[in-house]
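Asks: Structure for this input, please:
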Amino acid sequence: MSGNAQFVSGMLKFTFGLVPIIAGLDKFTNILVDWTIYSSPGLIDLLPFDANTFMGIVGVIEIAAGILVLVKPAIGALVVSSWLVLIALTLIISGQYLDVAVRDVVMAIGAFSLAKLSKNAV
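Replies: This next block holds a predicted model:
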């Protein structure tokens, strides 16, 4: 891998590793935002627990995904990319926060690009 590709891969690795960890931790503190506002009411109605508990579960998944990106970027980046697509689809189906859905699709493409770069590096 060329020097530029290594640099880009490293930047993406730390971005898609650290951001999910920070967002996951924030699911427990709501310092950045009250994450429950992004919960689809229809989805929450189907769950046997409240939106805060759901966000806690989401937070644990995001922390694990971020750690996976840092340890095994080729696999972790695919997990993060898939997770972001699922979030975007959920938002699109709910018809709310479509700007966030678009942003998440763009980030999913970035995470997928990291996975491809990392796969080529192995």
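Asks: C-alpha from now on. contacts and neighbour counts both.
Replies: OK.
Asks: which residues touch residue 120?
Replies: Applying Cα atoms under 8 Å, 6 or more residues apart in numbering, we find residue 120 in contact with residue 1.
Asks: where's it relative to residue 98, distance?
Replies: Separation of residue 120 from residue 98 (Cα to Cα, to the nearest Å): 33 Å.
Asks: Please apply the same query to residue 75.
Replies: The value you get for residue 75 to residue 98, if Cα to Cα is used, is 28 Å.
Asks: To check against the first, give me the structure of this:
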Amino acid sequence: MESTNAQQALKQTFNLLKYTFVIVPIVAGADKFTNLLTEWDQYLNPTLGALLPFSASAFMMVVGVIEIVAGLIVLKKPDIGGYIVAAWLTLIALTLLAGFNYVDVAVRDLVMAIAALSMARIAKTIV
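Replies: Next up, the predicted model:
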């Protein structure tokens, strides 16, 4: 009985994480096209932005597509998608830290990366 309760709690935790990492990347990715939540260009490290052969807005739209695809992968294959989202969030955090801009956002992204990694590991045991 206790094992069943633990398995049920683990499944609920997994589903909470899974749907978070489906919805959040898709919403954030879609918002790269509308800028309703924030002006995404401001988060681009200026050094990286100067190296781009196109505008920061165009770059953010590419980022948006990647985020939407990552969210869809989590929906279909959470064990793989979790690792993708964790890597993506870590990369974003590192670029923010490199410019020492938005350190608070970088720390939050690293925490979310740990949660995505945890979800991927749980997925291997229950899916």
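Asks: TM-score for the pair, please.
Replies: Once the chains are laid over each other, their TM-score by TM-score structural alignment, normalised by the length of the first structure reads 0.98; 122 aligned residues with a Cα RMSD of 0.8 Å.
Asks: ok so, going back, between residue 75 and residue 98 of the first structure, which one's more packed in?
Replies: Neighbour count, other Cα atoms under 10 Å: between residue 75 of the first structure and residue 98, residue 75 has more, with 20 against 16.
Asks: List the residues that contact the aligned partner of residue 19 of the second structure in the first structure.
Replies: Using TM-score structural alignment, the partner of residue 19 of the second structure in the first structure is residue 14. By Cα under 8 Å, 6+ apart, the contact list for residue 14 of the first structure reads residue 70.
Asks: Secondary structure element for residue 14 of the first structure, which one?
Replies: helix 3-29 (DSSP states H and E).
Asks: mean deviation of whatever helix or strand comes next after that helix from the second structure?
Replies: Downstream of helix 3-29 of the first structure, the next assigned helix or strand under DSSP H and E is helix 41-46. Helix 41-46 of the first structure, aligned to the second structure and superposed, deviates on average by 0.7 Å (mean Cα distance after the TM-score superposition for the first structure).
Asks: was I right about residue 74 of the first structure contacting residue 113?
Replies: No. Counting by Cα atoms under 8 Å, residue 74 of the first structure does not reach residue 113; the two are 9.6 Å apart.
Asks: the more surrounded of the two?
Replies: residue 74 (24 against 19).
Asks: check contacts around the residue mapped onto the more buried one from the second structure.
Replies: Counting by TM-score structural alignment, residue 74 of the first structure corresponds to residue 79 in the second structure. For residue 79 of the second structure, the contact set (Cα under 8 Å, 6+ apart) comprises 119, 120, 121, 122, 123, 124.
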